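[1] here is the input, now give the coordinates:
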Amino acid sequence: MIEKLEATSAEAQSADLVADNIAKLKTLFPGLLTESANGAAINVDVLKALVGDRTASDLDEKYGLNWHGKRRARQLALTPSTGTLRPSPEESVDWDTTQNLMIEGDNLEVLKLLQKSYASKVKLIYIDPPYNTGKDFVYPDNFQDNIKNYLELTGQIEGGAKISSNTEASGRFHTDWLNMIYPRLKLARNLLQDDGAIFISIDDCEVANLRKICDEIFGEENFIATCAWQKRYSRENRGAIGDAHEYLVAYGKNAELFQQVRGLIAPTEEQTKVYRNTNNDPNGRWRPIPMTAQGYRPNQMYEITTPTGAKHLPPEGRCWGLVEPEYLRLLEQGRIYFGRDGSSQPNIIRYLSELEGLVPWTWWPSSEVGHTDEARKEIQSIFGSQSLFDTPKPTRLLQRVLEIGTKPGELILDFFAGSGTIGQAVFAQNSLDQGNRRFIAVQLPEALENKEFPTIAELTKERLRRAGTKIRAENPMFSGDTGFRVFKLSNSNIRAWNPAHDDLAKTLFDHEEHLLPDRTEEDILSELFLKLGLDLCVAAQTRLITGKRVHSIGGGVLIACLAEKITREDVEALGQGIVAWHQQLAPAGDATCVFRDSAFADDVAKSNLAAILEQHGIAKVRSL
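    Purely as a prediction, here's the structure:
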């Protein structure tokens, strides 16, 4: 019996001669292949050079990193978003008082939407982007309409999830990752303060490319360090050399300014155990520091007499570390130690309370900042025994980043928030130093195989809720902010112009109302925040004026009345009521007043209301 071959498996297909030839060339000359839109391709100029052809062009030779799609990735960062952020108070914690944000959405679009409200306001950005592992990573990839693509991915409109494949077999292994990260870093830089910095977790696969990208975006002169984090503490019996570390690549927006304000890290237990208090000194634990210095300085070569009468000169080749008047001042204060018998060479007493901090090194051992096993146990301590997230970072690692890069009161951004470690780290660090740091965490609702938490974004929100509760339980004296406001990426509240060419009259009628019918006043207010450059956590008040809800944002900087109907009869009372409230609020700057355009009965009503407001100093009157 002759077995019938099925033409559905790779084994049944004929040999791919082109692929075989490319594989052989790659073995002989790795630098000969380059990535292209269609996969691996031959670099003809390199081939000519390898065979000694002197006609090989060097016109395109320049220092830098190039790949297929770089121009489009650069343009993508400049393309404005057509989306908005819709508030979700029911999923938030302490909505009315918190200054923290958790935003669910594609971070590329979210970064675009944050440009006006948070430009140059973020002190520290930390991100842990998807590593280039040869597996798929899910991000919207429709450059024509990224919002539509995102809504399809999340099942909000028909179309189904789209997966941006990034497998090694695609021939675009590095290219797809670079096209994903490049525009996001371009946008992120705009949000940093001049003395701010970005820390990026990465592994060996893309660390070299990441350095080149960051050199281009942030400037080579603004490179701060590449820190090695010991992610494992036990050895593995596989591979030629065990994989025990990852990196944190750090750049400043202006490295010189960052250097002036960067933080010191807290001393470890190992570093402080040498401080003791054997004599019950009321100033606490201390240690002796030898009072000598290298070299010869005539004014530091005096004789010292100890309490027992012993006399000392500096050791050969050295001098005292202090001039004599400074030594005598410390001696009078009881800050000089002559050993247990009172006759040894002098030492300066240094108290533990005077140890302000240490300059961090580029080597971050797991004993100081945690490891991957600790990170997984942290997740389990919050959610029970469930294994919900494969690649969390330990909270202590992010606290180290916060120590170096922030001070209390500053803003932190993580636009690959994952399980939400950044929020827990901010809560924990604030509880340690009674700080009031705030964060913005952004996470794509990527699907998880978990009924309780169907997406990573749902996991992020729940971890933040539980982490806040845990911090308060462990630190009952801490009264800081452990809440967060939730916003979700969506298409704009303002109806897009999309004419039906076969029925223009119907199109004009449909667009008479500019706002989408299913949107709340709170939805529209949030979009106004973004368009006017207001913080999404800005304080808001609401009062009824002639039966219509009027919102005051930021102490009267923005006043909005989004009522659906304003008649001629309403105008006088509504206008005078707004004016009276505005005068009571007395905002520092010019106020903007916004109304729903379709609400006015006619142009007369609109003009009259604008005139009343302008006569009383509210010159910026807008309609949606």
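[2] C-alpha only now, for contacts and for neighbours.
    OK.
[3] tell me which stretches of the stretch 51-200 of the chain form helices.
    Remark: helices of the stretch 51-200 of the chain, listed N- to C-terminal, are 70-78, 107-113, 115-118, 146-153, 173-191; assignment by DSSP state H, counting those that start in this stretch.
[4] list the helices and strands the shortest one packs on?
    When you say that, I think you mean helix 115-118. Secondary-structure packing of helix 115-118 (3 or more Cα pairs under 8 Å, 6 or more residues apart in numbering; DSSP states H and E): helix 173-191, helix 521-532.
[5] quick one: list the elements packing against the shortest one.
    Using 3+ Cα pairs under 8 Å, 6+ apart as the contact criterion, the neighbours of helix 521-532 among helices and strands are strand 83-87, helix 115-118.
[6] need the next SSE after it, C-terminal direction.
    Tracing the chain past helix 521-532, the next element assigned as helix or strand by DSSP states H and E is strand 540-545.
[7] show residues contacting that next one.
    Taking contacts as Cα atoms under 8 Å, 6 or more residues apart in numbering, the residues outside strand 540-545 that touch it are 549-555, 573-574, 577-578.
[8] quick one, which of those are buried?
    When neighbours are counted using 16 or more other Cα atoms under 10 Å, the contacts of strand 540-545 contain these buried positions: 550-555, 574, 578.
[9] tell me the contacts of the residue nearest the centre of the chain?
    Taking Cα atoms, centre = their mean, the centroid of the chain lies closest to Asp414, which sits 2.4 Å from it. Taking Cα under 8 Å, 6+ apart as the contact definition, Asp414 lies against 125-127, 422, 439-442.
[10] among those, which two are most distant?
    With Cα to Cα as the measure, no two of the contacts of Asp414 lie farther apart than Ile127 and Phe439, at 12.5 Å.
[11] need the winner for burial among the helices and strands packed on helix 521-532.
    Per-stretch averages of neighbours, counted by mean count of other Cα atoms under 10 Å, single out strand 83-87 among the helices and strands packed on helix 521-532, with a mean of 24.
[12] for that one, packing partners?
    Using 3+ Cα pairs under 8 Å, 6+ apart as the contact test, the elements touching strand 83-87 are helix 107-113, strand 485-491, helix 521-532.
[13] chain center to that strand: distance?
    Computed by Cα atoms, centre = their mean, to the nearest Å, the chain-centroid distance of strand 83-87 equals 19 Å.
[14] likewise stretch 473-486?
    The chain centroid and the centroid of stretch 473-486 are separated by 21 Å under Cα atoms, centre = their mean.
[15] and it, what's buried?
    Going by neighbour count (16+ other Cα under 10 Å), the buried part of stretch 473-486 is 478, 480-486.
[16] about what we covered before: which ones among the buried ones among the contacts of strand 540-545 map onto helices?
    With DSSP state H as the criterion, helices contain 574, 578 from among the buried ones among the contacts of strand 540-545.
[17] name the surrounding residues that touch stretch 605-618.
    With contact meaning Cα under 8 Å, 6+ apart, stretch 605-618 is reached by 566-568, 571-572, 575-576, 578-579, 590-593, 600, 619-621.
[18] for stretch 75-90, same thing?
    Stretch 75-90 is contacted by residues 95, 109, 112-113, 143, 147, 183-184, 186-187, 485-493, 522-523, 526-527, 530 when judged by Cα under 8 Å, 6+ apart.
[19] let's see this one next, to set against the first:
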Amino acid sequence: MTNSALANKNDDDMLDMHSPNLVDDNVQKIMALFPNCITESEDENGKPKKAVDFDLLRQELSQSLVEGGQERYRLDWPGKRQAILEANSPIAKTLRPARDESVNFDTTENLFIEGDNLDALKLLQESYLGQVKMIYIDPPYNTGNDFIYEDNFAENTEDFLERSEQIDEEGNRLITNLESNGRFHSDWLTMMYSRLKLARNLLREDGVILISIDDREQANTKSLLNQIFGSANTVGTFVVVRSEGGGLAKNLIKGHDLLFAYAKDITKFAPLLRPKDIRGKTEVIDGEEYWIEEDWLREEFGKYGTCDYNDIIKFFDKRKKEEIDAGIESGKYVLIEKGDKTIVGRYRKISEDGSKFYSVIKHLNKNGANDLKKLGLDKEFSYPKPVSLLKDMILGTTFFKQDKNAIILDLFSGSGTTADAVIQLNAEDGGNRKFIMIQIAEPIDSDKQQDAYNFCQENNFEANIAEISKERIRRAGKNIIKDNQNNQNIENLDIGFRVLKIDSTNMKEVYYTPDEYSQAELDNLESHIKEDRTGEDLLFQVMLDWGVPLSLPIEVKDIQGSSVYYVGIDSLVACFDTLTTDLVDEVSKDEPLKFVSSELAITHDQDKTNIKARFAQLSPDTQVKFI
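    From the prediction side, this is the model:
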């Protein structure tokens, strides 16, 4: 082979003729774990190649702030390293159930988490790691008038317990990011970076994240997504037409926003699909609806137009005729008389046959307002996203039957549009998709948001966005049931949601740092659990710590006079009241996967050993732990 032929030969056809490049393999492994740590450099020939940003990698593997760094191709801003540090720092917090604010608390699989979404993402890392099919984010657009999170950074994690207890952490988390702020864009980037990093962990390998944004931060948003998810995982960018007339901006009439879509792993991601425009005949076979595609041979038949069955041999080969005949005999194909021709139709299952999205989609702001007007909430929110937009994206992500029980996460719940869309879709196609909404209790200004403030006052709500968002979901669920009374899909429709509020840990500081206390101090402590916490509070912190899904059904049983919590039938059983041998024997009959109790529930230290031994004898596969 000549040198010129060698140069022109396709790389896939070439043997490497050398041992494996272990450095490249290691770079690929690092890229899979930390895509934000991969940058570009030049090889000895001046050609671009992937390289590891070791400064960022050091930061990912460190619990303290790492300084340094040479110039390279990347998005940088003051606060980036702190954002990485904050994303990786632990917090001493928990989720406390709020039954009175929930709907169908014990049986619903939907969650509404009230609090800072950064804290929520950290708390969800164990229970929902790699479990979420779609994440939607409609963050503050950084207009200069909206709120962003004021994150609290520290240079190490030694004081994280103290830091997580600070009142300001909960009371003053939101600030107005004025354009006069010298770190106007940097503060916004810092807020988004840590949240996107943690959100990526929750996505399934075939999952997707979608982010709505406008021109102010669209370039920075795309750069963030490229760093955190990797540019190779770009699904695409939608132009979302939101106003038919447009809004008068400084230099032009603007009537659209952008919607970025990125996959967790593009090689495992199925394209977003929407119901196909069915133009052929339809038939119901064994309860499934099929359509008959009449022109499927046209592409192969080309310039000759619609293919007549009798001409297949003339324009194709013998194998094609045999394939068609076998398909007709098996019922895969059907012959259709059309004019003077006999057309070969092909059966396609409607539920599994979709078309890809066009990059320009129309979902008007006024439709979002109308969605809320139907619920009597049209004056409480400004510029709500229309339900149609979220329905399209959720359906596109969960188009196939196996995904219709997927988890949908919204980090900035706002008006609760995503939850409304999930329930509506489930009512329409019988799916069992679950939602997780996260919304901080953003205060409502009585002067600037008078209608929303008055609404909260009239309904005895605290004046914050989370309260109105929860009420929207309550009303939406009732409305969907009312509008679908003759729809068999609503028999098991989940319109409930379990409200969980972020709070400080249930445990006193001694639980985390017992070495800092003398034996006398320990002896005088009545409990290492805070006095105002209930058994159900403890249960949810155990679920978080043990990685148990927070949406599993919960049943409370009275056994031997003690309250015993059964989560997911027998996935986890918990009892924080006094334990007796009879109670342990009774629980052991159910052979739970996990059992947890408190050391306060036992009388003597040796009782813990005895209880573990009892489970080992009666239910040997049960994991037993105490708090």
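[20] returning to that earlier point: now the helices and strands packed on strand 83-87 of structure 1 as CSV including distance to Gln429 of structure 1?
    Shown next, in CSV, are those (distance: least, Cα to Cα, whole Å):
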stretch, distance to Gln429 of structure 1
helix 107-113, 25
strand 485-491, 20
helix 521-532, 29
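[21] closest one to Pro394 of structure 1 among those?
    Ranking these by proximity to Pro394 of structure 1 (Cα to Cα) places helix 107-113 first, at 22.3 Å.
[22] so that closest one matches what in structure 2?
    The aligned range for helix 107-113 of structure 1 in structure 2 is 117-123, by TM-score structural alignment.
[23] contacts for the matching stretch, please.
    Applying Cα under 8 Å, 6+ apart, the external contacts of stretch 117-123 of structure 2 come out as 87, 90-91, 93-95, 113, 194-195, 198-199, 411-412, 438-440, 502, 544.
[24] can we see that at 6 Å?
    Arg195 (Cα atoms under 6 Å, 6 or more residues apart in numbering).
[25] do stretch 247-257 of structure 2 as well
    Among residues not part of stretch 247-257 of structure 2, those counted as contacts by Cα under 6 Å, 6+ apart are 214, 240-243, 246.
[26] how far does it sit from its chain's centre?
    For stretch 247-257 of structure 2, the distance from its own C-alpha centre to the chain's C-alpha centre is 31 Å (Cα atoms, centre = their mean).
[27] what comes up buried for it?
    Buried residues in stretch 247-257 of structure 2, counted by 16+ other Cα under 10 Å: 254-257.
[28] among the helices and strands packed on helix 521-532 of structure 1, which is nearest Pro360 of structure 1?
    helix 115-118 (28.8 Å).
[29] what's around Asp146 of structure 2, how many residues?
    Using other Cα atoms under 10 Å, Asp146 of structure 2 has 13 neighbouring residues.
[30] separation between the residue lying closest to it once chain neighbours are set aside and Phe153 of structure 2?
    Closest residue in space to Asp146 of structure 2, ignoring its immediate chain neighbours: Thr176 at 5.8 Å, by Cα to Cα, 6 or more residues apart in numbering. From Thr176 of structure 2 over to Phe153 of structure 2 the distance is 18 Å, taken as Cα to Cα, to the nearest Å.
[31] same question, Val510 of structure 2
    Distance, Val510 of structure 2 to Phe153 of structure 2, using Cα to Cα: 24 Å.
[32] rewinding a little: what's the farthest-apart pair in the buried residues of stretch 473-486 of structure 1?
    Within those, two members stand farthest from each other by Cα to Cα: Phe478 and Val486, at 23.1 Å.
[33] quick one: the equivalent of Phe455 of structure 2 over in structure 1 and Ser607 of structure 1, what's the gap?
    Aligned by TM-score structural alignment, Phe455 of structure 2 pairs with Glu452 of structure 1. For Glu452 of structure 1, the distance to Ser607 of structure 1 under the criterion Cα to Cα works out to 53 Å.
[34] who has more neighbours out of these two?
    With other Cα under 10 Å as the criterion, Glu452 of structure 1 and Ser607 differ in neighbour count, and Ser607 comes out ahead with 12 against 9.
[35] superposed on structure 2, what's the mean shift for the helix or strand harbouring the more buried one?
    Taking DSSP H and E as the definition, one finds Ser607 of structure 1 inside helix 603-615. Between helix 603-615 of structure 1 and the corresponding residues of structure 2, superposition yields a mean separation of 3.5 Å, by mean Cα distance after the TM-score superposition for structure 1.
[36] can you pull the contacts of Thr98 of structure 1?
    Applying Cα under 6 Å, 6+ apart as the definition, the contact partners of Thr98 of structure 1 turn out to be 483-484.
[37] give the burial count for the residue nearest to Glu324 of structure 1 when sequence neighbours are not counted, as a bare number.
    Computed as Cα to Cα, 6+ apart, the closest residue to Glu324 of structure 1 that is not its neighbour in sequence is Gln300, at 6.7 Å. Per other Cα under 10 Å, the neighbour tally for Gln300 of structure 1 reads 19.
[38] from Glu326 of structure 1, how far out is Gln300 of structure 1?
    Note on Gln300 of structure 1: its distance to Glu326 of structure 1, by Cα to Cα, is 10 Å.
[39] next: Ala417 of structure 1.
    Where Glu326 of structure 1 is concerned, Ala417 of structure 1 sits at a distance of 52 Å (Cα to Cα).
[40] can you give me the neighbour number for Glu531 of structure 2?
    A count of nearby residues for Glu531 of structure 2, using other Cα under 10 Å, gives 11.
[41] what of Ile394 of structure 2?
    Ile394 of structure 2: 27 surrounding residues under other Cα under 10 Å.
[42] pretty sure it is in a helix, no?
    Yes. If the criterion is DSSP: H, G, I helix; E, B strand; the rest coil, then Ile394 of structure 2 is within a helix.
[43] that one matches what in structure 1?
    Checking TM-score structural alignment: Ile394 of structure 2 goes with Leu402.
[44] distance check, its match against Ser431 of structure 1.
    Leu402 of structure 1 sits 13 Å away from Ser431 of structure 1, taking Cα to Cα as the criterion.
[45] cool, Asp60 of structure 1 as well?
    When Cα to Cα is the yardstick, Asp60 of structure 1 and Ser431 of structure 1 sit 54 Å from each other.
[46] who's more crowded, the two?
    Counting neighbours by other Cα under 10 Å for Asp60 of structure 1 and for Ser431 shows that Ser431 has the greater number, 22 against 6.
[47] map the more buried one onto structure 2.
    With the correspondence set by TM-score structural alignment, Ser431 of structure 1 lines up against Ala427 in structure 2.
[48] how about the secondary structure of its match?
    Under the three-state scheme (three-state DSSP), the conformation of Ala427 of structure 2 reads as helix.
[49] I appreciate the help and will end here.
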